[in-house]
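Q: what would the 3D arrangement of this be:
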Amino acid sequence: MDKEFAAAVRESVRAFAAKIPGRSVELRVPPYVAVQCVPGPRHTRGTPPNIVETDAATWLALADGSLGWAEAVADGRISASGPRSDLSGYLPL
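A: Below you'll find the predicted structure:
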């Protein structure tokens, strides 16, 4: 991917984490970025209990509202585990 695409992914994920601060969910968009976000119990060791992982193109579509959370989950474009992993209430940016 090109530098602008990578920068857009990193900046939008970091903006999401700044908008929804916390440490209860780990949001991963490999290979570009991973952040902790969403208020709630803080995770400090081992595998986080609340993980959201998606590819870069899906993340950008979620962030700009051209793709809905439910559709992305149903299509298998998002891997979400844990009771706080539903980010639909925070998207689009």
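Q: going forward, measure contacts between C-alpha atoms and count neighbours the same way
A: Will do.
Q: roughly how far does V29 sit from V38?
A: 16 Å (C-alpha to C-alpha, to the nearest Å).
Q: please read the previous query as pertaining to A74.
A: Shown here: A74 relative to V38, a distance of 22 Å by C-alpha to C-alpha.
Q: the more surrounded of these two?
A: Each of A74 and V38 had its neighbours counted (other C-alpha atoms under 10 Å), and the higher figure belongs to V38 (23 against 9).
Q: mind checking the longest helix of this structure?
A: In terms of residue count, the longest helix belonging to the chain (DSSP state H) is helix 3-19.
Q: let's compare: structure for the following, please.
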Amino acid sequence: MARGRIEDAAGLAAVHAWSSGDRSRQVVATAVRWTLQALADRAPGKSVEVRVPPFGAVQCVEGPGHTRGTPPNVIELDAETWLSLATGALGWAAALASGEVRASGVRADVSWALPLVR
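A: I've put the predicted structure just below:
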């Protein structure tokens, strides 16, 4: 069952709490899901799947989509790295070079859409 949209006020509050050092599961889960939602809003489409296990995944970026199996363009990273990218605390190139971001496929780059929150 799909989750409902997270209200902007709740999402921003979670991101700010995370930025202030709160690493509780509820705060991280809300912050990750809201920033993934914000990414999908900023870059609508179905050609790239961004995964932040265990909290969420979203399809985004215009282009050819997929309907079954593993998508050809996948970005996978942990919650700490994702939130650091989403807030601008970490740059895409640095995260990719360090291996904190695993990206496969020619479209698997969402650096142009980041940061989502400042």
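Q: give me the contact list for the longest helix of the first structure.
A: Taking contacts as C-alpha atoms under 8 Å, 6 or more residues apart in numbering, the residues outside helix 3-19 of the first structure that touch it are 29, 32-38, 56, 59-60, 63, 93.
Q: onto which residues of the second structure does that helix map?
A: Counterpart in the second structure of helix 3-19 of the first structure, with TM-score structural alignment as the criterion, is residues 26-42.
Q: average offset between the matching stretch and the first structure?
A: When the first structure is superposed, stretch 26-42 of the second structure averages 0.9 Å from its matched positions, counting by mean C-alpha distance after the TM-score superposition for the first structure.
Q: now that stretch: buried residues?
A: The neighbour-count criterion (16 or more other C-alpha atoms under 10 Å) identifies 27-40 as the buried residues of stretch 26-42 of the second structure.
Q: over to stretch 85-93 of the first structure?
A: With the criterion 16+ other C-alpha under 10 Å, stretch 85-93 of the first structure contains buried residues 85-87, 92.
Q: what is the nearest of those residues to P21 of the first structure?
A: Each of the buried residues of stretch 85-93 of the first structure was checked against P21 of the first structure using C-alpha to C-alpha; the closest is L87, at 12.6 Å.
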